[in-house]
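*Asks:* Provide a 3D model corresponding to the input given below.
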Amino acid sequence: MPASRSSCASSVAGSRVSTRTIWSQARRCSGVSQRGVFEAGVTPPIYLTLEPIAPSLRTESSNLNYLEAVMRVAIIGAGNVGAGLAEAATTAGHEVTVVAAHQENAVEVAGNVGAKAAATAAEAAQGADVVVLAVPAGAAAGVLREVKGAGAVVVDATNPLNDTFSDLTTGGTSHAEQLAAGAPGVKLVKAFNTVFASRLGAPSEDGRPLDGFYAGDDDAAKQVAADLLASLGFRPVDAGSLRMARSLEELAFLNISLNARNGWTWQSGWRLAGPTA
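*Replies:* Take a look at the predicted model:
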């Protein structure tokens, strides 16, 4: 049974504790499972639908409104995805640092959303709980070399599109697997790549959260990615090992292709729907 609201609120009031502790408290208080932060009893569905184009306002679980889950998030990249993540993460109450190839871009994004700007990726990653690679796929390996010594969980949000956006540059593997192979020991998780920048601040449709898929080989690192997704309003969906990043990159490519070919407005998002039993 979920704990009482008063006991949960008093247990975290007036203090900042670790992200894992606070989300563990959230799960205890709301009665949700390890992978979810929404109402108890909701089961993950089994078929895939592409949600309508019109964005919706974020929905928050009433059980979690009084909890403050703070992560130190380093976002590498200040383009559409990096800026969107920075805004969504600061809005969620996280401590965000932004860095970009051109520092003036990082300064601008940080100033717009209430984050901090760093001069280098290594500086941004220092002390971070999670580092998000929101750069072009071709630049990701170089950035990873800069941040791998920080010990943070690294989230690969990239998609390896070719120059004409007509295909992926990978074959028989994923970009995430290639990054991991080139940086042994790094706790890497594929996440956020299936979410358009336009939906990072609008993670629900028709009052229901969109899905945030993630994949990786380190369970603790995956939980950090799941917690970040949940805190931004998405329903975290564990896709499995890092091998499944191949599917997530193809899923992102499908959504990109649909929007480009059909003249959609780049606001569609994925949600699994239907019973699992």
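
*Asks:* rest of the way, CA atoms for contacts and neighbours
*Replies:* Will do.

*Asks:* ranges for the helices of the stretch 51-200 of the chain?
*Replies:* Per DSSP state H, counting those that start in this stretch, the stretch 51-200 of the chain carries helices over the ranges 80-91, 103-113, 121-125, 137-147, 175-182.

*Asks:* state the helix or strand in which Arg246 lies.
*Replies:* helix 245-262 (DSSP states H and E).

*Asks:* in that helix, what's buried?
*Replies:* Ala245, Arg246, Leu248, Glu249, Glu250, Leu251, Ala252, Phe253, Asn255, Ile256, Ser257, Asn259 (16 or more other CA atoms under 10 Å).

*Asks:* I figured Gly212 hits Pro236, correct?
*Replies:* Yes - Gly212 is within contact range of Pro236, at 4.8 Å (criterion: CA atoms under 8 Å).

*Asks:* residues making contact with stretch 119-128?
*Replies:* The contact list for stretch 119-128 (CA atoms under 8 Å, 6 or more residues apart in numbering) reads 71-76, 97-100, 103, 117-118, 131, 143, 146-147, 150, 152.

*Asks:* repeat the analysis, applying 10 Å as the threshold.
*Replies:* With contact meaning CA atoms under 10 Å, 6 or more residues apart in numbering, stretch 119-128 is reached by 71-77, 95-104, 106-107, 116-118, 131-133, 143-154.

*Asks:* one more sequence to fold, the one below, so I can look at both together:
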Amino acid sequence: MRIGIIGAGGMGGAIARRAALAGATVLLADRSEERARQAAERAVPGAPGTVRAVSVSAALRPRLIVLALGWQDGLDLVESRGPALADRTLVDVSVPTGPDAVAGGVRRLADTAPAARWVKAFATADACALFSGVVDRQPVDVFVASDDDQAKVTVIELVDRSGLRALDAGGLDNARGLEEMARVGQQLRERLLINGGWAFRFLPGW
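*Replies:* The predicted model follows:
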């Protein structure tokens, strides 16, 4: 599997790590070539897959692309590259804040590039938890929402192969709920002065 990741910050580097552990070939792009190179080096130790720092154009070629960007940066990218994204599976990990939190999040991205297959995932855990893969010795849960079943299954399989636990979170309308969960998690981390990673975990009573 080939995966493009746009953004080599904390989230982009963590997702590159999980994809490499899943055995994928990862093309990682960032405005800073040096940051992309360093993130690629951190992502590969002990992993069967590979991570290579590339240009944004190269990272947009795979069928599966992760937008590890802030919401506005993601929107700007989608607006400028819309035609090139047709039939690609695009995974949005952003957590809009302020007026953007009400404006529509991933739904607005999807309206901007309606020919793409949109997925919301990875938002309900921070970069530290995703990179390590565990919180309190438990695998991190990744909630995956999409209206496109094929795209959703592709992301779920990637997450499961990476050592995390993927959970089908329903359609893209539920992305708003995942973003709200993420905002609560971020606030709790600040209020509780958490130094390590945090993640939401689903604990059903069977």
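
*Asks:* picking that back up, what is the helix holding Arg246 of structure 1 packed up against?
*Replies:* Packing partners of helix 245-262 of structure 1 (3 or more CA pairs under 10 Å, 6 or more residues apart in numbering; DSSP states H and E): helix 175-182, strand 188-191, strand 211-216, strand 235-240, strand 270-273.

*Asks:* the ones you listed: which one's closest to Ala88 of structure 1?
*Replies:* strand 211-216 (13.9 Å; CA to CA).

*Asks:* ok, and the closest non-adjacent residue to the residue nearest the centre of structure 2?
*Replies:* Nearest to the geometric centre of structure 2 sits Val93, at 4.1 Å (CA atoms, centre = their mean). In this structure, Val93 of structure 2 finds its nearest non-sequential neighbour in Ala123, 5.1 Å apart by CA to CA, 6 or more residues apart in numbering.

*Asks:* wait, isn't the one you found in contact with Val95?
*Replies:* Yes - here Ala123 of structure 2 reaches Val95: they are 6.8 Å apart, a contact under CA atoms under 10 Å.

*Asks:* what is in contact with those two at once?
*Replies:* Joint contacts of Ala123 of structure 2 and Val95 (CA under 10 Å, 6+ apart) are Ala175, Leu178, Glu179, Glu180, Met181, Ala182, Arg183.

*Asks:* how about the fifth one, what does it touch?
*Replies:* To tie it back to what came earlier, the one meant is Met181 of structure 2. Contacts here follow CA under 10 Å, 6+ apart; on that basis Met181 of structure 2 touches Val95, Ala123, Thr124, Ala125, Ala175, Ala199, Phe200.

*Asks:* the alignment partner in structure 1 of it and Trp270 of structure 1, how far apart?
*Replies:* Aligned counterpart of Met181 of structure 2 in structure 1: Leu251 (TM-score structural alignment). From Leu251 of structure 1 across to Trp270 of structure 1, the span is 9 Å (CA to CA, to the nearest Å).

*Asks:* which residues do these two both contact?
*Replies:* With CA under 10 Å, 6+ apart as the test, Leu251 of structure 1 and Trp270 both reach Thr194, Val195.

*Asks:* what is the equivalent residue in structure 1 for the residue nearest to Val93 of structure 2?
*Replies:* Using TM-score structural alignment, Ala123 of structure 2 pairs with Asn193 in structure 1.

*Asks:* how much space separates that match from Ala119 of structure 1?
*Replies:* 25 Å.

*Asks:* more crowded one of these two?
*Replies:* More crowded of Asn193 of structure 1 and Ala119, by other CA atoms under 10 Å: Asn193, with 24 against 16.

*Asks:* contacts only, for that one.
*Replies:* Contacts of Asn193 of structure 1 (CA under 10 Å, 6+ apart): 81, 133-134, 155-159, 212-214, 245, 248-249, 251-253.

*Asks:* and the residue nearest to Leu50 of structure 1 when sequence neighbours are not counted, how many residues sit next to it?
*Replies:* Spatial nearest neighbour of Leu50 of structure 1, excluding adjacent residues (CA to CA, 6+ apart): Trp270 at 5.0 Å. Counted with other CA under 10 Å, the neighbours of Trp270 of structure 1 add up to 22.

*Asks:* which residue in structure 2 aligns with Trp270 of structure 1?
*Replies:* Trp270 of structure 1 maps onto Phe200 in structure 2, by TM-score structural alignment.

*Asks:* identify the residues contacting that match.
*Replies:* 123-126, 135, 140-143, 178, 181-182, 185.

*Asks:* ok, now Ala151 of structure 2?
*Replies:* By CA under 10 Å, 6+ apart, Ala151 of structure 2 lies in contact with 63-64, 87-91, 116-119, 144-145.

*Asks:* now do the aligned residue in structure 2 for Asp218 of structure 1 against Gly12 of structure 2, distance only.
*Replies:* Alignment note: Asp218 of structure 1 maps to Asp148 in structure 2; criterion TM-score structural alignment. From Asp148 of structure 2 across to Gly12 of structure 2, the span is 23 Å (CA to CA).

*Asks:* in terms of neighbours, single out the busier of the two.
*Replies:* Gly12 (26 against 16).

*Asks:* how many neighbours does the residue nearest to the more buried one when sequence neighbours are not counted have?
*Replies:* Nearest non-adjacent residue to Gly12 of structure 2, counting by CA to CA, 6+ apart: Ala68, 5.0 Å away. By the measure other CA under 10 Å, the count of residues near Ala68 of structure 2 is 28.

*Asks:* cool, the one 5 residues further on as well?
*Replies:* Neighbourhood size, Asp73 of structure 2 [other CA under 10 Å]: 14.

*Asks:* cool, and Ala92 of structure 1?
*Replies:* 18.

*Asks:* any idea which of the helices of the stretch 51-200 of structure 1 gets closest to Ser30 of structure 1?
*Replies:* Of all the helices of the stretch 51-200 of structure 1, helix 80-91 comes closest under CA to CA, at 21.8 Å.
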